[in-house]
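**Student:** Fold the following, please.
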Amino acid sequence: MIIHKHIKYLFILLLLHLSHNLVAQMGEIESHDPSTIQKDGNTYWIFSTGNGIKATYSSDLENWKISAKTVFQKDSFPNWIKEYVPKFQGHFWAPDCIFMNGKYYLYYSCSSFGASQSAIGVATNQTLDPNSPQYKWTDLGLVVASKERKDFNAIDPSILKDKQGKIWMTYGSFFGGIGAVELDSASGKIKSGESIKKVAGGRESDWEASCLIQEGEYYYLFVNNGLCCKGLNSTYYIVCGRSKNPLGPFLDQIGKDLNAGGGTIILRTEGKFQGPGHVGLLREKGKNMVSIHYYDADDQGKSKINLVEMIFKKGWPYFRRK
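**Tutor:** Sure thing, here's the model as predicted:
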């Protein structure tokens, strides 16, 4: 009987351990470069950097699970990528997701660390629920590529559908700076006849992980300065500029252009939240909820997701943690 009790006790401990691994609070989920949160039915989804593109989901924005299915099968990816990024091995970076035309469009980055030879692709799906019979990612191929260091490095896409129904993409990292361009709302690719315009950074300075949003009469461009991906040695912080035109110029609070090194600091390291970055906006129940990643100083610098609320004062955004 005593042995049976011990077995029962160990079984309960095992269940608790498995439950903890399957369901975790927002601050316990390891993730890097989270996408804009999308809601499909009653479920919220975040896509993030990883082999095949990592997917994480929640029903309440607090308790999260990692999906067993990645967007692409691990260690397998569309053949076209090798043409543009020969060294690519299946570890996708910094995806972003938007719902339009009755589908979810997932934009993703293909590159290697420190390289300017990169590409952004896009895939679509009618649902984000892997258990749905309609669940199937269809890759649409290349959106934009980069090769030389003077180019806008083709990583870190951020997609906005504005109040006029136009679709905009900002992207870039170091090298040529941050580029912005209008997309065709039907194809999801760059609109015919449109050229990419520099809206921040350049001269190989530390600008990346952009995010374009619209609030009132302004477009706001959030960008990361500093260095990522170094755990507790990461120096990421978030700056912002605004413009009445989605192609800029974006000016900070003192009127300095982000193309000339301007940028009002919005969020920097606070306590355990080291190197915050990669803004995504979810408008939910009258609130502006911003998803970011940070490096957890209380957990060996592991990269995790955090939600902060964004409010506006006198036309400028401020982030505050709940």
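**Student:** can we go C-alpha only for contacts and neighbour counts from here?
**Tutor:** Fine.
**Student:** Find the residue at the geometric middle of the chain.
**Tutor:** Nearest to the mean C-alpha position of the chain, by CA atoms, centre = their mean, lies residue 35 at 3.1 Å.
**Student:** For it, which non-adjacent residue is spatially closest?
**Tutor:** residue 96 (4.4 Å; CA to CA, 6 or more residues apart in numbering).
**Student:** Could you also give me the structure for this next sequence, so I can compare it with the first?
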Amino acid sequence: MPILMLVGLVGCSGKGTPQPVFPDPPGETAMYDTSVLHDEQKWTVNNAHDPGIIKTEDGYYVFSTDVKVGGEPKPGVMVRKSADLIHWQWVGYALPGIPEEAGAWSSAVNLWAPDVVKHGDEYRLYYSASTFGSRQSMIAMATSPSIEGPWTDQGAVLKTRSEDALNAIDPNIVTDTEGRMWMVYGSFFGGIHIIELDPATGKPREEGFGTRIAARDPVTEDGAVEGPYIIYNEKFKKYYLFVSYDSLFEDYNVRVARSDSITGPYVDYNGREMTDTEFQPQYEIGNKVLGGYKFGEDEGWVAPGHNSVLKDGDDYYIVHHARGEVDKHWSYLHIRKILWTEDGWPVVSPERYAGEKEQDIPEAMVAGEWQRIEIDPLVDGMIESDPLILHSDGKLEGRRGKGAWTFDGRRTLNLTWEEVPEGEGRKASVQLLPSWDWEKGVQTLVFTGLDERGISIWGKREAPGES
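**Tutor:** Alright, predicted model coming up:
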């Protein structure tokens, strides 16, 4: 079937542009495989939650929250590694359990949301100790000369009490363009804060909680903002703040905003600040780049979120967990390429990473039948795709009516609808990417981009004869 798909796509590619290189089959991942429940060595991408990624000389490593389907998780921060970001191998636990200080302060039964950085010759593992719904929390640090340990606990980095307005969980360590080190952290209790660290110790320079850079109100699961992660893009000279919104099990989704300064203000595509709790509805703040989705009749993914971001050379990847549509108790590790719009906004691939590379696409490959997803911030939960036909004469048609498409001859596709209600999005600019269709198990072409409202638009080309 992969061969048929490749022939169907490239056989009509025409002349001029070289044939694109599609990813090789990455292998299958069995979903909801109860045979691995108690065999950690087979937990490749299963039982991955709140993943934090780091690249080392020995490969890529993901550290994640202690979770387990079908039983109580062992505490200690789960560790996995990969040579290619596609195939993952279980390593073990960073710590032998919950360190004494963290347990005494928080009563934690597992450790959450780790982040790992390297400073000089030392690796630093930041982790969260808390219990669900509590603000009696602690961010702590362990150090090691080796990414696989052993790790030595260095105690508390930041503590919050039950009576505090904010919550010391979900740390991410970032160094700004001036070489200053910061920790961004927090949750829907009090929002997201950033505080400067002393590089020598990896702990805050001053007392206090730092500066608030994102918040939502009211404080409910449906009003959650958590899992912050900051990156800097040298090309656009901007800091980008990624956060997760809403309920962990139901409608988790990833938002992004950007700033000229690491301490904010962070502003979305429409100029709304991430600290604006007065604007209504609040779910319209932040560019929604990833949410629950379903292509056609294939099984979808629910509540993707709590991401980290990897910059690997010139490539960027978003690393997150997601839950299968059939059974939301199972969380899986997902990695996707991030592409960038001309005006400097990150957009996410509709398909998980399988080795795809950004490259020029022959125009003759574009026409055909597609499935399109509009990642609407107004829609909670899983969004289903709708058909889109791109005709070879430059016209298009789909659920929203008729229109036209144009192609720049490289990888940018522009879609224009003729008649749509005001405010629903008439134009979109998207980028094409040769990918692996994990739902069908074939090679395919996808697109990702934004419409003029800043709403993410995804597409996946159907195999010839599939519709």
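**Student:** what's the TM-score for these two chains?
**Tutor:** The TM-score (TM-score structural alignment, normalised by the length of structure 1) is 0.83; 288 aligned residues with a CA RMSD of 2.1 Å.
**Student:** show me what contacts the aligned partner of residue 239 of structure 1 in structure 2?
**Tutor:** Under the alignment by TM-score structural alignment, residue 239 of structure 1 pairs with residue 255 in structure 2. Applying CA atoms under 8 Å, 6 or more residues apart in numbering to residue 255 of structure 2 gives the contacts 242, 243, 244, 245, 286, 287, 288, 289, 290.
**Student:** same thing but 10 Å
**Tutor:** 225, 228, 241-245, 268, 274, 283-291, 305, 377 (CA atoms under 10 Å, 6 or more residues apart in numbering).
**Student:** Select from the residues you listed every entry located in strands.
**Tutor:** 225, 228, 241, 242, 243, 244, 245, 287, 288, 289, 290, 305 (DSSP state E).
**Student:** how close does the alignment partner in structure 1 of the fourth one sit to residue 59 of structure 1?
**Tutor:** Taking TM-score structural alignment as the criterion, the aligned counterpart of residue 242 of structure 2 in structure 1 is residue 222. The gap separating residue 222 of structure 1 from residue 59 of structure 1 is 27 Å, by CA to CA, to the nearest Å.
**Student:** Residue 311 of structure 1 too?
**Tutor:** Remark: distance between residue 311 of structure 1 and residue 59 of structure 1 (CA to CA) = 24 Å.
**Student:** how would you label residue 8 of structure 1: helix, strand or coil?
**Tutor:** helix (DSSP: H, G, I helix; E, B strand; the rest coil).
**Student:** Can you tell me the closest non-neighbouring residue to the equivalent of residue 59 of structure 1 over in structure 2?
**Tutor:** Aligned counterpart of residue 59 of structure 1 in structure 2: residue 83 (TM-score structural alignment). Residue nearest to residue 83 of structure 2 in three dimensions, not counting chain neighbours: residue 59, with 5.1 Å by CA to CA, 6+ apart.
**Student:** So which residues of the stretch 51-200 of structure 1 form strands?
**Tutor:** Using DSSP state E, counting those that start in this stretch, the strands of the stretch 51-200 of structure 1 run over residues 54-58, 63-66, 91-100, 103-110, 118-125, 138-146, 158-161, 167-171, 178-183, 197-200.
**Student:** right, so of those, which gets closest to residue 294 of structure 1?
**Tutor:** With CA to CA as the measure, strand 91-100 is the member of the strands of the stretch 51-200 of structure 1 nearest residue 294 of structure 1 (14.0 Å).
**Student:** Let me have the ones in strands among the contacts of residue 255 of structure 2 in CSV, extended by neighbour count and distance to residue 109 of structure 2.
**Tutor:** Listed next are these as CSV, based on neighbours: other CA atoms under 10 Å; distance: CA to CA, whole Å:
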residue, neighbour count, distance to residue 109 of structure 2
225, 30, 23
228, 29, 23
241, 25, 29
242, 26, 27
243, 27, 25
244, 27, 23
245, 27, 24
287, 29, 34
288, 26, 32
289, 27, 32
290, 25, 30
305, 32, 22
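**Student:** Looking at the residues you listed, which is nearest residue 448 of structure 2?
**Tutor:** Nearest to residue 448 of structure 2 among these, with distances taken as CA to CA, is residue 289, at 9.7 Å.
**Student:** residue contacts, the counterpart of the closest one in structure 1?
**Tutor:** Correspondence of residue 289 of structure 2 to structure 1, assessed by TM-score structural alignment: residue 266. By CA under 10 Å, 6+ apart, the residues touching residue 266 of structure 1 are 222, 223, 224, 237, 238, 239, 240, 241, 316, 317, 318, 319.
**Student:** which ones are touching residue 184 of structure 2?
**Tutor:** 168-174, 192-196, 210-213, 227-230, 241, 262-263.
**Student:** now do 7 Å
**Tutor:** Taking CA atoms under 7 Å, 6 or more residues apart in numbering as the criterion, residue 184 of structure 2 is in contact with 171, 172, 173, 193, 194, 195, 228.
**Student:** Now render these as a markdown table, adding distance to residue 76 of structure 2.
**Tutor:** Formatted as a markdown table, the contacts of residue 184 of structure 2 follow (distance: CA to CA, whole Å):
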| residue | distance to residue 76 of structure 2 |
| --- | --- |
| 171 | 16 |
| 172 | 18 |
| 173 | 20 |
| 193 | 25 |
| 194 | 26 |
| 195 | 26 |
| 228 | 22 |
